[in-house]
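# Build me a model:
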Amino acid sequence: MALSPPASAGLKTALALGALLLAQSLAAAPRVITLAPSLAEIMVELDSADLVVGVLDSGVRPSVLLDRPSVGRHAQLELESLLSLKPDLVLLWPDSISRSQREQLEGLGIPLYVAEPHDLDQLAGQFREIAVQLGRAEAGERLSARFTQGLADLRQRYARREPVTVFYQVWHEPLFTLGGQQIVSDALRVCGARNVFADLSLPAPQVSVEAVLARDPQVILGGSDAQLEPWQQWSTLQAVRKRQLWEVPDKGLERPSFQMLGALEKLCAVLHEAR
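Below is the predicted model of the structure:
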């Protein structure tokens, strides 16, 4: 049966629209390289592991990305390897490569997304922003909404808890901690705790033992590979007297991705016990 003119026109319009949507879908499927473990995790959390064509090795990879080519190790980007993969988008954590290599990437005109959230709400926004870059905005909205709701639940749970002061030790020799603009400082606030060095602007400032003694934290937390035993000699510290030296219960706390929410819940439980 021949189609009437109106129906034929409608079919042509529908076909044209379908072709346009298909073209947009194909155009919005970039080849992505991640230059930090947290960014590789976010790609997986956004159900976009299929877009990842290369990874900078700087920790344990998500299992679904084990077969992806390496483009170097932390602070040692192999630029030729990266270029050979013809990326359309590079996801970058500022400290994952050197300043000179970042300038090289910028000079080559490869689109970069620089991820450096200073608090957990910014991290939630980052899920949306990366997803838009991938052409998968709805996935970003869903992930961001789940993360934001989880944060709200934790904030409500610990809002009325007794405040506790915390020294977060990143490394022991020399002694490094976290400043107030680092996202883990915000994680402590969610748990009803306060970073005793929150007034420092650097993300990972070096401090002295004397400075820690002066601020006398109630709890000392050790991050990945931090050694806490040497603090036992300082019996004047509240944290030592009250035996409140704790390892961070989940190293995922130091990788800003969706999985950080679960690590944060474990941290809040530890700090609640410390009270």
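# C-alpha from now on. contacts and neighbour counts both.
Noted.
# and residue 166, helix, strand or coil?
strand (DSSP: H, G, I helix; E, B strand; the rest coil).
# List the residues that contact it.
193-196, 217-221 (C-alpha atoms under 8 Å, 6 or more residues apart in numbering).
# State the distance from it to residue 215.
10 Å (C-alpha to C-alpha, to the nearest Å).
# Could you pull out the residues contacting both of those two?
residue 196.
# does residue 59 sit in a helix, a strand or a coil?
coil.
# Once you drop chain neighbours, what's closest to it?
residue 37 (6.3 Å; C-alpha to C-alpha, 6 or more residues apart in numbering).
# which ones are touching the one you found?
56-61, 255.
# Ok, residue 70 next?
Counting by C-alpha under 8 Å, 6+ apart, residue 70 makes contact with 54-57, 81.
# These in strands, which ones?
Among these, the members falling in strands (DSSP state E) are 54-57.
# Adding distance to residue 118, write those residues out as a markdown table.
Supplementary listing: the ones in strands among the contacts of residue 70 in a markdown table, determined by distance: C-alpha to C-alpha, whole Å:
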| residue | distance to residue 118 |
| --- | --- |
| 54 | 26 |
| 55 | 23 |
| 56 | 22 |
| 57 | 23 |
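# can those go into a markdown table with extra columns for neighbour count and distance to residue 10?
A markdown table is the format used below for the ones in strands among the contacts of residue 70 (neighbours: other C-alpha atoms under 10 Å; distance: C-alpha to C-alpha, whole Å):
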| residue | neighbour count | distance to residue 10 |
| --- | --- | --- |
| 54 | 25 | 44 |
| 55 | 27 | 46 |
| 56 | 27 | 49 |
| 57 | 22 | 52 |
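# Count the neighbours of residue 251 for me.
Neighbours of residue 251 under the rule other C-alpha atoms under 10 Å: 14.
# just residue 100 next, same as before
Close neighbours of residue 100, defined as other C-alpha under 10 Å, add up to 9.
# The one 5 residues further on now?
Per other C-alpha under 10 Å, the neighbour tally for residue 105 reads 17.
# if I look at it, how far off is residue 32?
Using C-alpha to C-alpha, we find residue 105 at a distance of 14 Å from residue 32.
# Same check on residue 53?
For residue 53, the distance to residue 32 equals 6 Å [C-alpha to C-alpha].
# who has more neighbours, these two?
Relative neighbour count places residue 32 above the other of residue 53 and residue 32, with 26 against 21, counting by other C-alpha under 10 Å.
# Residue 199 against residue 178, yeah?
No - using C-alpha atoms under 8 Å, residue 199 and residue 178 do not qualify as a contacting pair, with a distance of 10.0 Å.
# Another sequence for comparison is provided below:
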Amino acid sequence: MRWLVAIICLAGSPAWAQAPQRVVTVNLCLDQIALRLAAPGQLVGLSYLSHDPRLSVLADRARAIAPVRAKVESILELRPDLVILDRDAHANLKRLVRKAGVPILEVPWASSLEDAEGLIARIGAALGREAESRAIIADMQEQRRQLSRPGPPTALAATLQANRGTAGKGSLMDELLHLSGYRNLAAELGIPAYGRLALESVLAGRPDLLVLDGSANANPARATEFVDHNALLALAGSTRLVSIPLKYTVCAGPENIEALKLLRETRR
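Sure, this is the predicted structure:
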């Protein structure tokens, strides 16, 4: 228990002598981890985004738990004994929650599989669910070992997201592509983790694989019209398309294994 107390003290929160019984999270990615780790009834509030099946892989499970917005009233009415928050966000909210005497665990953003494993371990310790966290991490590592393609990446891939967004160098998708044996066109063009990639650049790059969320334009909008853009027809015959739902890559965590499985299928 001493190391659990140390973790919480380092986060700037009061220590407690036993596992919390009423936990709230207000961040989609933290929701996904807490849902996997928490004991029955231990989690009493999640961000409202966790109820959205387009973003949350555990939406069905999340709907049984109260949706919460990042407002102190919404959180305190659930009478939490622990609130888990992103370290780099909601400074005023944290101040108000602490003022109300509620312990807070601040955790860093996870942008890689290794980061996610560290986050799972840390939240598991805070919830008193160390065995569960170890099992999840071990499964992630084994699945990654089985799905990763050995050797340096050879084929070239490009990713397109809403508003011509892309996942560049150092992004989670960049890591998933490399594990699957693909070089990342955006990274090779010098685009950072979160940037934009013009359709013209995709056409000029002639990637072997184009990654997008095929359901993104189910409700047509300017931000997602690229999914059905005629220009992409020019890649037919030379480029494979794979649809990876956003919910598998929006957060670093066990759900990334589903993205790796879809990418692995493209190399067969």
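# So the equivalent of residue 91 of the first structure over in the second structure, which state does it fall into?
Aligning on TM-score structural alignment places residue 91 of the first structure opposite residue 84 in the second structure. Following three-state DSSP, the label given to residue 84 of the second structure is strand.
# joint contacts of residue 53 and residue 32 of the first structure?
Counting by C-alpha under 8 Å, 6+ apart, the residues touching both residue 53 of the first structure and residue 32 are residue 87.
# now for residue 215 of the first structure: what does it line up with in the second structure?
Using TM-score structural alignment, residue 215 of the first structure sits opposite residue 205 in the second structure.
# Could you pull up the residues touching that match?
Taking C-alpha under 8 Å, 6+ apart, one finds residue 185 in contact with residue 205 of the second structure.
# try residue 114 of the first structure
91-94.
# try residue 200 of the first structure
179-181.
# now the most centrally placed residue in the first structure, what's its secondary structure?
With distances taken as C-alpha atoms, centre = their mean, the residue of the first structure nearest its centroid is residue 256 (1.8 Å). Three-state assignment for residue 256 of the first structure (three-state DSSP): coil.
# Count the neighbours of the aligned partner of residue 36 of the first structure in the second structure for me.
Counting by TM-score structural alignment, residue 36 of the first structure corresponds to residue 27 in the second structure. Number of residues near residue 27 of the second structure (other C-alpha under 10 Å) recorded here: 20.
# for residue 30 of the first structure, same thing?
So residue 30 of the first structure, with other C-alpha under 10 Å, has 18 neighbours.
# Equivalent analysis for the one 10 residues further on, please.
Residue 40 of the first structure sits with 25 neighbouring residues when counted by other C-alpha under 10 Å.
# my guess is it is in a strand, correct?
No - per three-state DSSP, residue 40 of the first structure lies outside any strand segment and is helix.
# Please list only the buried members of the contacts of residue 114 of the first structure.
91-93 (16 or more other C-alpha atoms under 10 Å).
# what sits against residue 130 of the first structure?
Residue 130 of the first structure neighbours (C-alpha under 8 Å, 6+ apart): 113, 140.
# let's see it at 10 Å
Contact analysis of residue 130 of the first structure by C-alpha atoms under 10 Å, 6 or more residues apart in numbering lists 39, 42-43, 46, 91, 113-115, 136-137, 139-140.
# where's it, which helix or strand?
helix 120-134 (DSSP states H and E).
# in the second structure, what residues pair with that helix?
The aligned range for helix 120-134 of the first structure is 113-127, by TM-score structural alignment.
# How about that stretch, which residues are buried there?
In stretch 113-127 of the second structure, counting by 16+ other C-alpha under 10 Å, buried: 113, 116-127.
# Format these as TSV; extra columns: distance to residue 146 of the second structure.
Formatted as TSV, these follow (distance: C-alpha to C-alpha, whole Å):
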residue	distance to residue 146 of the second structure
113	15
116	18
117	17
118	21
119	22
120	21
121	22
122	25
123	26
124	25
125	27
126	30
127	30
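# Which of these sits closest to residue 240 of the second structure?
residue 113 (25.5 Å; C-alpha to C-alpha).
# State the distance from residue 168 of the second structure to residue 28 of the second structure.
In terms of C-alpha to C-alpha, residue 168 of the second structure sits 22 Å off from residue 28 of the second structure.
# do the same with residue 21 of the second structure
Counting by C-alpha to C-alpha, the gap from residue 21 of the second structure to residue 28 of the second structure is 20 Å.
# same check, this time on residue 234 of the second structure
37 Å.
# now swap in residue 113 of the second structure and tell me
For residue 113 of the second structure relative to residue 28 of the second structure (C-alpha to C-alpha), the value is 16 Å.
# same check, this time on residue 86 of the second structure
Applying C-alpha to C-alpha to residue 86 of the second structure and residue 28 of the second structure gives a distance of 10 Å.
# quick one, helices of the stretch 1-150 of the first structure?
Taking DSSP state H, counting those that start in this stretch, the helices of the stretch 1-150 of the first structure run over residues 5-27, 37-45, 79-84, 99-108, 120-134, 137-158.
# Return the set of buried residues in the fourth one.
When burial is assessed from 16+ other C-alpha under 10 Å, helix 99-108 of the first structure yields the following buried residues: 102, 105.
# other SSEs contacting it?
Contacts defined by 3 or more C-alpha pairs under 10 Å, 6 or more residues apart in numbering; DSSP states H and E place helix 99-108 of the first structure against strand 76-77, helix 79-84, strand 112-114.
# Mind putting those into CSV with distance to residue 9 of the first structure?
Conversion of these to CSV gives the following (distance: least, C-alpha to C-alpha, whole Å):
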stretch, distance to residue 9 of the first structure
strand 76-77, 54
helix 79-84, 46
strand 112-114, 42
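# what's the most buried one of these?
Across those, averaging neighbours per residue (mean count of other C-alpha atoms under 10 Å) puts strand 76-77 on top, at a mean of 18.
# Sounds good, over and out.
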